[in-house]
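Enquirer: my questions are about this predicted structure, shown below with the sequence.
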Amino acid sequence: MQPLKYLSAYSEQTRQQVQQLIAQDRLADVLRQRYPAAHGIRTDKALYQYVQDLKTEYLRNAAPIDKVAFDSKIHVINHALGLHTSISRVQGGKLKAKHEIRVATMFKETPLEFLRMIAVHELAHVKEKQHDKAFYKLCAYMEPNYHQYEFDVRLYLTQLDLSGQRLW
């Protein structure tokens, strides 16, 4: 039994169920059945608009997002699927913060639910900096299935590690 590095925080029972799917060579099939197609958001401009729409719907009063882009330099190896950065600059006599969201390029070819989970996660960092109870409550507010999508992204990363092939 190989260690499931993306699922280490989950219960032993959950990890055993995943190991069973892997042993039966069914993990990819389960994911494809649950998420049959990839989304169509391929450009930074389309990604920016998608994230802006989410922000407008759920975080109207939050600071503006200045840039959203796919980033090929983000690697899952560094335990990052997306990044939220806040850059402070002096503008006139005031200190202004610029918020940027970057999403790993690998999410260009995944189901929309996976991209939404990453976008919601990074948007939540605009209001909540730490991964605490308030942060996850905000994520669940923006996407009620957030925790399921996060788990499924972890399953996908596990499958990707095992096979080296993308599913979509």
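Expert: Thanks, I have it.

Enquirer: please count neighbours and contacts with C-alpha atoms only from this point.
Expert: OK.

Enquirer: where's Lys137, which helix or strand?
Expert: Using DSSP states H and E, Lys137 sits within helix 133-142.

Enquirer: report the buried residues of the helix or strand following that helix.
Expert: Counting by DSSP H and E, the next helix or strand C-terminal to helix 133-142 is helix 146-163. Neighbour counts using 16 or more other C-alpha atoms under 10 Å place Tyr146, Tyr149, Glu150, Asp152, Val153, Arg154, Leu155, Tyr156, Leu157, Thr158, Gln159 of helix 146-163 among the buried residues.

Enquirer: what sits against Phe114?
Expert: Contact analysis of Phe114 by C-alpha atoms under 8 Å, 6 or more residues apart in numbering lists Phe107, Tyr149, Glu150, Asp152, Val153.

Enquirer: turn the buried residues of helix 146-163 into a markdown table, columns for distance to Gln91.
Expert: Converted to a markdown table, these look like this (distance: C-alpha to C-alpha, whole Å):
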| residue | distance to Gln91 |
| --- | --- |
| Tyr146 | 37 |
| Tyr149 | 39 |
| Glu150 | 38 |
| Asp152 | 42 |
| Val153 | 40 |
| Arg154 | 41 |
| Leu155 | 44 |
| Tyr156 | 43 |
| Leu157 | 41 |
| Thr158 | 45 |
| Gln159 | 47 |
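
Enquirer: got another one to weigh against that:
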Amino acid sequence: MAFALEPGWPQSLREAFAHIGTVTSPSVDDIKIMALVEAASETLYQLSAKGTEHPGVIDILHSNGREEMVHARRAAQVVGLLGGGEFEPPEAEDNPYLAAADDLPVAAITPEGLRKQAQGEFGGQALYESWAARIDNPQAAALLRQNGAEEVDHGNRLLAAAELLEG
């Protein structure tokens, strides 16, 4: 069953990415939106892997994607810790931010594109750290910081993937 977006929430994945990038002190709703974005990112990584035939790069992209769903589940835990009740990120087929996933183009993977994507992952670490610093619940903050540390891992893997393509 498709997950229904709350009134006032971003209505597209692009809007959701833009929204979370502006949040400095996250509400429970902001963290739910982040969970949806992280869950959608698993599919985005899977789709991007179709843009290359390099097995090492495909493995890196799939690994990063699987971890994005782990991030979504951690964000869902944060929702509960902050009093937002039980929240479960939806699977791809029920994620409203992937409603148009069939329309997403598969672009060829390039070293330059991977490096740019890596910078986005490094920015995710900074975002998670800033959110963790503004949350009064130490357990929730630790979960956000763990996600942030893994965003750095994603970025480093993407840089390694760029090198594989150039090698």
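Expert: Nice, I can see it. Computed from a predicted model, the values in this text were never measured in an experiment.

Enquirer: can you give me the TM-score here?
Expert: Taking TM-score structural alignment, normalised by the length of structure 2 as the basis, the two superposed chains have a TM-score of 0.28; 84 aligned residues with a C-alpha RMSD of 5.4 Å.

Enquirer: circling back: hmm, who's touching the helix holding Lys137 of structure 1?
Expert: With contacts defined as C-alpha under 8 Å, 6+ apart, helix 133-142 of structure 1 is touched by Leu54, Tyr58, Val120, His121, Ala124, His125, Glu128, Lys129, Tyr146, His147.

Enquirer: can you do 7 Å?
Expert: Helix 133-142 of structure 1 is contacted by residues Tyr58, Val120, His121, Ala124, Glu128, Tyr146 when judged by C-alpha atoms under 7 Å, 6 or more residues apart in numbering.

Enquirer: all the strands of structure 1, in order from the start?
Expert: 65-71, 82-91, 94-104 (DSSP state E).

Enquirer: which strands and helices lie in contact with the last one?
Expert: Right, strand 94-104 of structure 1. Where contact means 3 or more C-alpha pairs under 7 Å, 6 or more residues apart in numbering; DSSP states H and E, strand 94-104 of structure 1 is packed against strand 65-71, strand 82-91.

Enquirer: do the same with the first one
Expert: Packed against strand 65-71 of structure 1, as judged by 3+ C-alpha pairs under 7 Å, 6+ apart, are the following elements: helix 44-58, strand 94-104.

Enquirer: among those, which is nearest Gln20 of structure 1?
Expert: With C-alpha to C-alpha as the criterion, Gln20 of structure 1 lies closest to strand 94-104 of those, at 29.0 Å.

Enquirer: any buried residues in that closest one, and which?
Expert: Residues of strand 94-104 of structure 1 classed as buried: Ala97, His99, Glu100, Ile101, Arg102, Val103, Ala104 (neighbour count, 16+ other C-alpha under 10 Å).

Enquirer: from the residues you listed, pick the one nearest Arg89 of structure 1.
Expert: Ala97 (6.3 Å).

Enquirer: looking at the contacts of Phe114 of structure 1, spot the one nearest Lys45 of structure 1.
Expert: Using C-alpha to C-alpha, Phe107 is the member of the contacts of Phe114 of structure 1 that lies nearest Lys45 of structure 1, at 14.8 Å.

Enquirer: before we move on, back to that, show me the two of the contacts of helix 133-142 of structure 1 that sit farthest apart.
Expert: Glu128 and Tyr146 (16.0 Å).

Enquirer: circling back to that earlier point, mind putting the helices and strands packed on strand 94-104 of structure 1 in TSV, distance to Gln13 of structure 1 and mean neighbour count included?
Expert: Below are these laid out as TSV (distance: least, C-alpha to C-alpha, whole Å; neighbours: other C-alpha atoms under 10 Å):
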stretch	distance to Gln13 of structure 1	mean neighbour count
strand 65-71	35	19
strand 82-91	29	14
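
Enquirer: ok so, going back, figure out which of the strands of structure 1 is closest to Thr14 of structure 1.
Expert: Distance to Thr14 of structure 1, taken as C-alpha to C-alpha, is lowest for strand 82-91 among the strands of structure 1, at 25.2 Å.

Enquirer: what is that closest one packed up against?
Expert: Counting contacts by 3+ C-alpha pairs under 7 Å, 6+ apart, strand 82-91 of structure 1 packs against strand 94-104, helix 112-127.

Enquirer: and the helix of greatest length in structure 2, what does it pack against?
Expert: Identified as the longest helix of structure 2 according to DSSP state H is helix 138-166. Packed against helix 138-166 of structure 2, as judged by 3+ C-alpha pairs under 7 Å, 6+ apart, are the following elements: helix 55-81, helix 111-133.

Enquirer: for Ala161 of structure 2, find the nearest of the ones you listed.
Expert: helix 55-81 (5.2 Å).

Enquirer: list the buried residues of the closest one.
Expert: Neighbour count says helix 55-81 of structure 2 has 57-58, 60-81 buried, by 16+ other C-alpha under 10 Å.
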